[in-house]
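In: no sequence for this one, just the structure:
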């Protein structure tokens, strides 16, 4: 049974191995032997999908939306195998809105992997569903930045302050009036203390003059643009929301291992869509 009171849905992509050869063509005529008649690709929807430097597939790309409460696939879109993941979000959400209008109106959050975290996709999610895209920081080409702030060694590529003892400072909140994030000490602050962390006495004295609750460090929003001001990725609220995203990875695993989604033996986008639909329907039937 599909939940209709979902507050959040998850979106992600996966590959479906193709029964095709990349760029292989076939004749469109009945001529015998070689001829000058036009040729077409045997499968114009496949592409090289690289999982790592050592692993790649000739595949179709599947984008899917699932409800985090129901644990069932709700919407699918099929793309050429080499389509960037970040470019699949808008058409997938548009399809979801068309197929599940009531649920789309209720959603407040779309949970997605870090590859989706761009200003364009934040805008797309808001424009299409009036929802918030919840995705971790993707540092891309950013590097750690040194800082002259007392007791702070650097701001790492994820926008987190690192103290001179090498510990990540804990985000405790933000000051919207001043446009600043507020970080506290993960060793001494009672609400941020992490088990097992220690701080040498000399560093404790240098960083915060031995203050009982440790260092409080403020940083301007514009110093870490990779952090989402509306829902900072280093905060507890984000962690709780984002923890539900893994449901879509389990759904892909179940569909591939139990419903024959790992490889498709038909060619062409329309045939792949039909195959995916059968797999999704079968999962819904078994759930009921």
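Out: Cool, got the structure. Quick caveat: nothing in here was measured; it's all calculated off a predicted structure.
In: rest of the way, CA atoms for contacts and neighbours
Out: OK.
In: Name all residues that make contact with the spatially most central residue of the chain.
Out: The centroid of the chain falls nearest to residue 113 when counting by C-alpha atoms, centre = their mean (1.0 Å). Residues in contact with residue 113, defined by C-alpha atoms under 8 Å, 6 or more residues apart in numbering, are 12, 135-136.
In: Take the residues you listed and keep only those in helices.
Out: Judged by DSSP state H, helices contain none of the contacts of residue 113.
In: wait, which of these is closest to residue 277?
Out: residue 12 (16.6 Å; C-alpha to C-alpha).
In: didn't the closest one look like it was pressed against residue 64?
Out: Yes: here residue 12 lies in contact with residue 64, judged by C-alpha atoms under 8 Å, at a distance of 5.8 Å.
In: Output the contacts of residue 113 in TSV, with neighbour count and distance to residue 187 appended to each entry.
Out: Converted to TSV, the contacts of residue 113 look like this (neighbours: other C-alpha atoms under 10 Å; distance: C-alpha to C-alpha, whole Å):
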residue	neighbour count	distance to residue 187
12	24	36
135	24	28
136	23	25
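In: Can you flag which of these belong to strands?
Out: Counting by DSSP state E, the contacts of residue 113 place residue 12 in strands.
In: which residue ranges form the helices in this structure?
Out: Going by DSSP H, the chain shows helices at 89-99, 101-106, 119-129, 201-208, 236-242, 246-258, 269-287.
In: So which of those is nearest residue 144?
Out: Across the helices of the chain, closest to residue 144 is helix 201-208 (C-alpha to C-alpha), at 19.7 Å.
In: what about stretch 159-171, how long is it end to end?
Out: Terminal residues of stretch 159-171 lie 11 Å apart, using C-alpha to C-alpha, to the nearest Å.
In: nearest spatial neighbour of residue 74, skipping sequence neighbours?
Out: Using C-alpha to C-alpha, 6 or more residues apart in numbering and skipping residues adjacent in sequence, the residue nearest residue 74 is residue 66, 5.1 Å away.
In: Surely that neighbour and residue 10 touch.
Out: Yes: contact criterion C-alpha under 8 Å: residue 66 and residue 10 qualify, at 5.4 Å.
In: Could you pull out the residues contacting both of those two?
Out: With C-alpha under 8 Å, 6+ apart, residue 66 and residue 10 have common neighbours residue 248.
In: could I get the contacts of residue 113 as a markdown table with distance to residue 1?
Out: A markdown table is the format used below for these (distance: C-alpha to C-alpha, whole Å):
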| residue | distance to residue 1 |
| --- | --- |
| 12 | 21 |
| 135 | 27 |
| 136 | 30 |
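In: also this one, for the comparison:
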């Protein structure tokens, strides 16, 4: 279930633009010359090569146009003069061959150029005020591999595609052979800030610390809250968030928990001497404050509030969240504010939907994790560059 919320950038509005208009706006705000210089051929002999900046443009345009293979990209460049011109190729020259496109892509993979571009675009989006990075959502999504399937024991030793399994919303077990994209997203703009690509068998919870630390390294503001689903309910994720002075908002996974701590309910609410859950009464200087449920008129205790306290205000219990980072949360678990924050996690589901339905992240016709990473970064770069392009186009239109 998706919860609609306002965002700083609407990718849906971007998709409504015509292809020719979208590419023109997209490339007008993207300077690829510094990256193209790294790809220039230093061989003095032979025929003049193709413009490396134009090939980079073609790699970025391909996912927007639903182009999933190098052969398809060559054919589109060869037959569509407008597309070739928008990518920056000379019209009096044939389109680059499939082998040329493949060689340039291999050079990009070796130099991790797509990752460089991704980090630079994240920085630009923050500079332009397109993402706040105060509230982050972390999750993963499965992508299929275009590789020969192997037995599980053998595949886990290659470092490439492996077998993965998870349960969907309805409790059905889903298996696939491929990879996982682990992503940290700014919930306000729904733009990516940190990413990891792993074989499919890697546990989500194990990637939480790396993503949080990566996000903190590139964020230009303090991170306040990090939303993750129950698959990340591991102490190390709470600890890393705490080290970053942020609060992890994660539902408790109670499947392997026998009993809650003595004197507390499973969600960290203290219980009075009669066994009633006490009433959360806000945070007091980073302490969680709970009141007698009878004095707060939530239950009718047969002994009244005098059983625990001589005050009409009733007994008060204060809990230090640092005593158990996993159990206690500020705001308190299951409160309205906690649920509002957790609902922001749906922003990352929409990002995954755009990557798979509107771009080509789940149609990767390449082999090997390094090439897969490059294609994933290129798809993510499109989201960031599109936001920058729309922002700059809006400013130009406003000033005109």
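Out: Perfect, thanks for sending it. Computed from a prediction, not measured in an experiment: that's the story for all the values here.
In: Now the TM-score, please.
Out: Here the TM-score for the pair of chains, by TM-score structural alignment, normalised by the length of structure 1, is 0.65; 251 aligned residues with a C-alpha RMSD of 4.3 Å.
In: quick one on the thing from earlier: alignment lookup: the residue nearest to residue 74 of structure 1 to structure 2.
Out: Using TM-score structural alignment, the equivalent of residue 66 of structure 1 in structure 2 is residue 185.
In: Number of residues surrounding residue 200 of structure 2?
Out: Applying other C-alpha atoms under 10 Å, we find 27 residues neighbouring residue 200 of structure 2.
In: hmm, I was thinking of residue 328 of structure 2
Out: Neighbour tally, residue 328 of structure 2, other C-alpha under 10 Å: 18.
In: got it, and residue 171 of structure 2?
Out: When neighbours are counted by other C-alpha under 10 Å, residue 171 of structure 2 registers 8.
In: where's it relative to residue 350 of structure 2, distance?
Out: Residue 171 of structure 2 is 21 Å from residue 350 of structure 2, where distance means C-alpha to C-alpha.
In: Residue 200 of structure 2 now?
Out: In terms of C-alpha to C-alpha, residue 200 of structure 2 sits 21 Å off from residue 350 of structure 2.
In: just the strands in structure 2 please.
Out: Going by DSSP E, structure 2 shows strands at 135-144, 162-167, 173-186, 191-199, 225-227, 247-249, 279-284, 287-291, 316-319.
In: For residue 23 of structure 2, find the nearest of these.
Out: strand 191-199 (19.5 Å).
In: The closest one against structure 1, how far on average?
Out: Here the mean offset of strand 191-199 of structure 2 against structure 1 after fitting is 1.6 Å, by mean C-alpha distance after the TM-score superposition for structure 1.
In: other SSEs contacting that strand?
Out: With contacts taken as 3 or more C-alpha pairs under 8 Å, 6 or more residues apart in numbering; DSSP states H and E, strand 191-199 of structure 2 sits against strand 173-186, helix 204-218, helix 369-399.
In: rerun at 10 Å
Out: Secondary-structure packing of strand 191-199 of structure 2 (3 or more C-alpha pairs under 10 Å, 6 or more residues apart in numbering; DSSP states H and E): helix 113-127, strand 135-144, strand 162-167, strand 173-186, helix 204-218, helix 346-353, helix 369-399.
In: wait, which of the ones you listed is closest to residue 338 of structure 2?
Out: Ranking these by their distance to residue 338 of structure 2 (criterion: C-alpha to C-alpha) puts strand 135-144 first, at 12.8 Å.
In: residues contacting residue 143 of structure 1?
Out: 155-159 (C-alpha atoms under 10 Å, 6 or more residues apart in numbering).
In: gap between it and residue 158 of structure 1?
Out: In terms of C-alpha to C-alpha, residue 143 of structure 1 sits 9 Å off from residue 158 of structure 1.
In: Same question for residue 224 of structure 1.
Out: On the measure of C-alpha to C-alpha, residue 224 of structure 1 and residue 158 of structure 1 end up 8 Å apart.
In: wait, doesn't residue 220 of structure 1 sit right on residue 155?
Out: No: using C-alpha atoms under 10 Å as the test, residue 220 of structure 1 is too far from residue 155 to be in contact (11.9 Å).
In: what about these two, which has more around it?
Out: residue 155 (21 against 14).
In: What count of nearby residues applies to the residue lying closest to the more buried one once chain neighbours are set aside?
Out: With sequence-adjacent residues excluded and distances taken as C-alpha to C-alpha, 6+ apart, residue 155 of structure 1 is closest to residue 161, at 4.4 Å. Around residue 161 of structure 1 there are 28 other residues, counting by other C-alpha under 10 Å.
In: cool, and the one 5 residues further on?
Out: Using other C-alpha under 10 Å, the number of residues around residue 166 of structure 1 comes to 12.
In: residues contacting it?
Out: Here residue 166 of structure 1 is in contact with 152-154, 199 (C-alpha under 10 Å, 6+ apart).
In: Include neighbour count when you put those into a markdown table, please.
Out: Listed next are the contacts of residue 166 of structure 1 as a markdown table, based on neighbours: other C-alpha atoms under 10 Å:
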| residue | neighbour count |
| --- | --- |
| 152 | 22 |
| 153 | 18 |
| 154 | 20 |
| 199 | 17 |
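In: Let me know the closest of those residues to residue 261 of structure 1.
Out: Of all these, residue 261 of structure 1 sits closest to residue 154, with 45.5 Å by C-alpha to C-alpha.
In: and the closest one, what is it in contact with?
Out: 144-148, 160-164, 166, 168.
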